[in-house]
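Enquirer: here is a sequence together with a model predicted from it:
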Amino acid sequence: MGDTQHLPGYCLLLYRGEANHLTDLPRSERADFLLDMSLLGEAVQNVCSALDPQFRRANYEVLGNSWPHLHAHVHPRYNWEPPAHRSSPVWSYPDRKDPRHQLDSRHDALRTKLADELRRITAEAGMGPDAALR
């Protein structure tokens, strides 16, 4: 899970090896990374939509402007978001990193549900038991 939870369920996928850009990877590894991102998004969507009827969608981002290591963001989006931000990138929230949104023990149940769902999805996809942790 991401270190800030202003949108509950925000997750970050980190590439385990050394890479700055998606194109630094051989094509088969790119495909694996993008599949992992989609499976993480599926877990976020399943869990967040079950917990909050205001869940709207999952947004996916592969950036790298501020941290030169390959990673992807999966942001749940909700209908309860303020109209000024509902259709904007999450980076437009001025209080996104406010300490009140920090990941902490309040999020343990959500973290457990996301991890369990990710394990279920990766098993269903025919991946090994540790695929969600690769």
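Expert: Noted; the coordinates are in hand.
Enquirer: C-alpha from now on. contacts and neighbour counts both.
Expert: Will do.
Enquirer: after the longest helix anywhere in the chain, next one along is what?
Expert: In the chain, taking DSSP state H as the definition, the longest helix is helix 27-51. As assigned by DSSP states H and E, the chain's next helix or strand after helix 27-51 is strand 55-61.
Enquirer: and the helix or strand just after that next one, what does it pack onto?
Expert: Counting by DSSP H and E, the next helix or strand C-terminal to strand 55-61 is strand 71-78. Identification of packing neighbours for strand 71-78 by 3 or more C-alpha pairs under 8 Å, 6 or more residues apart in numbering; DSSP states H and E yields strand 11-14, helix 27-51, strand 55-61.
Enquirer: this is the other structure I want to compare:
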Amino acid sequence: MPSIEPEDWRHDRIRAAIEGRNPTVLAELAAAYAVIGDVQFLPGYALALTKTPGVDRLSDLPRPERLRFLADVDLLADAVEAVCRRRDPRFRRVNIEILGNTDAFLHCHIWPRYEWEPAAIVGHPVWGYDPLHWRDPAHALGPAHNALRADLTAEVLQRRDSEEFRFDPPDLERGA
């Protein structure tokens, strides 16, 4: 595995997004950055990264901020589903996961799933793929994904700017 230099954007993906150095950012949302995944063995894989540095888990956020983050996850998942459904007739569904077992920052995986996946994996979490599959250079994000990236960005921005996906959490302090 290649070493990560301290100034490498992957060392602190959230700070890099805030500073405009994270090349995977598709769009800035209310509480998250929508990003395309570093690997694309399931085309359309994306993540929502919290915009709040130092937040390790969803429960670290005050409830209104949790709801904003989850609304952004919903927006991104809807955009991924729309793009993947248009691009591949064998699109199956979207899986949404907040795990936090490896990376100590709040993020949510949006995994498109396809009928063409191996039968032993298609009905199970993506973590069942062989670890070598994840590191295969053929699946690394790169210029071959520019059209997919453009489609995802357009869908995310359309939703972000629409009334349908506008979200104002209730003022939980006043019981509204």
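Expert: Noted; the coordinates are in hand. Quick caveat, the model's predicted, so the values are computed rather than measured.
Enquirer: list the contacts of stretch 14-33 of structure 1.
Expert: 64, 68, 69, 70, 71, 72, 134 (C-alpha atoms under 8 Å, 6 or more residues apart in numbering).
Enquirer: need the counterpart of residue 122 of structure 1 in structure 2.
Expert: Matched to structure 2 by TM-score structural alignment, residue 122 of structure 1 sits across from residue 160.
Enquirer: I figured its match hits residue 73, correct?
Expert: No - using C-alpha atoms under 8 Å, residue 160 of structure 2 is not in contact with residue 73; the gap is 11.4 Å.
Enquirer: rewinding a little: average gap between the longest helix of structure 1 and structure 2?
Expert: The superposed helix 27-51 of structure 1 is, by mean C-alpha distance after the TM-score superposition for structure 1, a mean 0.4 Å from where its aligned residues fall in structure 2.
Enquirer: what about that helix, distance to the chain center?
Expert: 8 Å (C-alpha atoms, centre = their mean, to the nearest Å).
Enquirer: what stretch of structure 2 does that helix fall on?
Expert: Residue span in structure 2 matched to helix 27-51 of structure 1, by TM-score structural alignment: 63-87.
Enquirer: okay, buried residues for that stretch please.
Expert: Applying a neighbour-count criterion of 16 or more other C-alpha atoms under 10 Å, the buried positions in stretch 63-87 of structure 2 are 63, 65-85.
Enquirer: likewise stretch 111-118 of structure 1?
Expert: By neighbour count on 16+ other C-alpha under 10 Å, the buried set for stretch 111-118 of structure 1 is 111, 113, 114, 115, 117, 118.
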